[in-house]
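Enquirer: sequence unavailable; structure follows:
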């Protein structure tokens, strides 16, 4: 029985429609035009829909794409640049314009806007992660609208989120949101490109609800368009990340924002896992970069992934990379498949000296688990 048909329980759409706290991600194509830059009328319409949701009693955080795109027209650029320096130059112009536009639009309702610029390092670093969380919480408590964007002016290719869909999913968990709404130029999830007809003459079929991985069998997702870096592939990945963390998701067209924010009756919904990951486990699983790998024998793989036990030195057969106590590491099987992620209790050289040894064979200062069960999250089974 799916979430949409369970008697006595709210459907996924009802969960999203009545969510007390919502993160709303808005794509570049919904806000900008290659020739004219920011489209103030479209932005105002989105602000109207967001204001209506807030007046209905919800806290709303906006994750707004469009900084790079908003900087193209003022700089005389005719297409999205490919080199990092020009992207960052466009972002430096566009971020100012974008923040001003959101501030001006919400000022019609007496709302104050606070801009929050994040890099991937702010999420990867546990202390930065906590600081960002406190900033978002305080903005909400003060009645301001937080508008979040990736800090494109300083982010390098090595420390980027990749796209604002993933950023939105991370912010949804970071802020303790009850729902995530992804608004762009697509009206939902299809099993293929809805603009094309297949070789068999069949058109892509719309998928109204995703309750688990089996509902995605055969789905083909493409990359982004001229203005953005995302595309359906990034939206699907972000929706799965968010749902896996316990936050339901609605994917809908920005042109249907009023309906999406009012009753969630449009687009595709993604059901969330029953239990929400703790902030620490979410950070270990999704937010932090892995600093290295610890290779497990078959017995340790079973203990970690099936029985959720701590990783002991006796089950470790190898170490890849240089990591230190407190770093997040990947736990891999003999074939290199990642089965879990966790926080290392020791530096890489200590773990190397412990390979395959039973606890009673180790000195007292090395008798703790290599990765404790409380700091471990299973990735694959």
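Expert: Cool, the structure landed. The structure displayed is predicted, hence computed values, not measured ones.

Enquirer: C-alpha from now on. contacts and neighbour counts both.
Expert: Fine.

Enquirer: so which residues of this structure form helices?
Expert: In the chain, the helices defined using DSSP state H lie at 12-17, 40-55, 67-72, 84-107, 120-124, 126-141, 164-174, 232-244, 257-262, 279-282, 298-305, 348-354.

Enquirer: check the ones you listed for me and report the most buried one.
Expert: Most buried of the helices of the chain, by mean neighbour count (mean count of other C-alpha atoms under 10 Å): helix 67-72, with a mean of 30.

Enquirer: residues making contact with it?
Expert: 28, 32-34, 37-38, 78-80, 87-95, 97-98, 149, 152, 227-228 (C-alpha atoms under 8 Å, 6 or more residues apart in numbering).

Enquirer: returning to that earlier point: quick one: closest of the helices of the chain to residue 289.
Expert: helix 120-124 (6.0 Å; C-alpha to C-alpha).

Enquirer: how much distance is there from the closest one to the middle of the chain?
Expert: 12 Å (C-alpha atoms, centre = their mean, to the nearest Å).

Enquirer: who does it touch, helix- and strand-wise?
Expert: If you count contacts as 3 or more C-alpha pairs under 8 Å, 6 or more residues apart in numbering; DSSP states H and E, helix 120-124 packs onto helix 126-141.

Enquirer: put this beside the first:
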């Protein structure tokens, strides 16, 4: 089916990505809560019996590894990776056993950011997901924390879930967390209200979001809003609610916060550029150039570039920063050593300088717009 245009349409969505956070799968001691996991599996199994395809993006590997190792929350990358290595197998074993009670098979899919940065890896991951779903398997996806590095990683499973939604060609994304939706302030603060629907960035203007989230997780509401922005901007609606509301959310009931689609389905290449490419530097551009690459969908020329940061080669991904912040990402046609002599010059001036066929600094085919808002206060 086409992407649901209203919350009630979600009940008919054929393929859904469901992301559950660590806070929804752990108890007060920070260890894996098997009863909560089984409850979620029961909901997803019901959806599968109804003929729907489900991709589960699950946090909880580190939480699952804490008990066997006798550790508290890891504070350094090496310990976190070791804990995830132990916990990932235990987590999938729990899912395997729980889904088996419903005569369903699970398949583990571990991804790194590199799998989306490299287009061949992206295609391979897409084929693997398609085949698993065709075989009736429930893919259980997580970031491969054991080998991911600080330099190249998703950073949280909310963002991963949004990218997997595109990868899997999902009809919708359901983000499950420890609060029942998006509030206009801290949920514990008297007077705050649930935001039932977000149809545009303007609906978030009065929303105050602070903090990271639970001690055991890496995300928080900021990362969930980023994930919602990624998904809705590429044509995939989102529901954000608590894990106990999962069944009602999948049924299209009025729970949590509904994020309506804000953009059309985009190509894998543009999604990669906007959200997964490793950024090597920044190009500062003037207001006219910012309008040209966003409203005008035009290439970035040297005349509009006012400065640059970082060291990069031709073909690297860079951010384009206008007077009001980052407006796009793209693949640059010149290295950082070449560009300083070109800044602010027209094509005619570049030809006078000896460049017979001056190229766009970033061609429009290699550009992806970035829509962001500062959410933390």
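Expert: It's in. Just so it is clear, the model here is predicted, and its values are computed rather than measured.

Enquirer: excluding chain neighbours, give the residue nearest to residue 357 of the first structure in space.
Expert: Distances taken as C-alpha to C-alpha, 6 or more residues apart in numbering put residue 314 closest to residue 357 of the first structure, at 4.6 Å, once the chain neighbours are dropped.

Enquirer: what's the burial count for the one you found?
Expert: 19 (other C-alpha atoms under 10 Å).

Enquirer: sorry, back to before: for residue 325 of the first structure, find the nearest of the helices of the first structure.
Expert: Closest among those, using C-alpha to C-alpha: helix 348-354, at 8.0 Å.

Enquirer: who are the packing partners of the closest one?
Expert: So helix 348-354 of the first structure, by 3+ C-alpha pairs under 8 Å, 6+ apart, packs with strand 316-320.

Enquirer: before we move on, the earlier item: a markdown table for the helices of the first structure, including distance to residue 380 of the first structure?
Expert: Converted to a markdown table, the helices of the first structure look like this (distance: least, C-alpha to C-alpha, whole Å):
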| stretch | distance to residue 380 of the first structure |
| --- | --- |
| helix 12-17 | 25 |
| helix 40-55 | 37 |
| helix 67-72 | 36 |
| helix 84-107 | 35 |
| helix 120-124 | 21 |
| helix 126-141 | 24 |
| helix 164-174 | 20 |
| helix 232-244 | 13 |
| helix 257-262 | 33 |
| helix 279-282 | 15 |
| helix 298-305 | 7 |
| helix 348-354 | 23 |
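
Enquirer: for residue 193 of the first structure, which of the ones you listed is the nearest?
Expert: Closest among the helices of the first structure, using C-alpha to C-alpha: helix 232-244, at 9.3 Å.

Enquirer: so which bit of the second structure is that closest one matched to?
Expert: The alignment of helix 232-244 of the first structure onto the second structure (TM-score structural alignment) spans residues 221-233.

Enquirer: how many other residues sit next to whatever residue of the second structure lines up with residue 286 of the first structure?
Expert: Alignment note (TM-score structural alignment): residue 286 of the first structure maps to residue 275 of the second structure. Using other C-alpha under 10 Å, residue 275 of the second structure is surrounded by 22 other residues.

Enquirer: for the helices of the first structure, which one sits closest to residue 195 of the first structure?
Expert: Of the helices of the first structure, nearest to residue 195 of the first structure by C-alpha to C-alpha is helix 232-244, at 13.0 Å.

Enquirer: mean per-residue distance, that closest one to the second structure?
Expert: Following superposition, helix 232-244 of the first structure is found to deviate from the second structure by 1.8 Å on average (mean C-alpha distance after the TM-score superposition for the first structure).

Enquirer: and the angle from that helix to helix 164-174?
Expert: 10 degrees (axes from the mean of the first three to the mean of the last three C-alpha atoms, to 10 degrees).

Enquirer: now stretch 136-153 of the second structure: buried residues?
Expert: Going by neighbour count (16 or more other C-alpha atoms under 10 Å), the buried part of stretch 136-153 of the second structure is 136-146, 148-149, 153.

Enquirer: I figured residue 183 of the first structure was touching residue 24, is that so?
Expert: Yes: Residue 183 of the first structure lies in contact with residue 24 (C-alpha atoms under 8 Å); the separation is 7.3 Å.

Enquirer: residue 246 of the first structure against residue 275, yeah?
Expert: Yes: the pair residue 246 of the first structure / residue 275 is scored as a contact, 6.0 Å apart, by C-alpha under 8 Å.

Enquirer: of these two, which one has the most company?
Expert: Set side by side, residue 246 of the first structure and residue 275 show unequal neighbour counts under other C-alpha under 10 Å, the larger going to residue 246 at 23 against 10.

Enquirer: still on that earlier bit, who's in contact with the nearest residue to the match of residue 286 of the first structure once chain neighbours are set aside?
Expert: Leaving aside its chain neighbours, residue 275 of the second structure sits nearest to residue 230 (7.7 Å; criterion: C-alpha to C-alpha, 6+ apart). When contacts are counted by C-alpha under 8 Å, 6+ apart, residue 230 of the second structure touches 159, 162, 163, 275.

Enquirer: contacting residues around the counterpart of the second one in the first structure?
Expert: When you say that, I think you mean residue 162 of the second structure. Correspondence of residue 162 of the second structure to the first structure, assessed by TM-score structural alignment: residue 169. Residues in contact with residue 169 of the first structure (C-alpha under 8 Å, 6+ apart) are 180, 238, 239, 241, 242.
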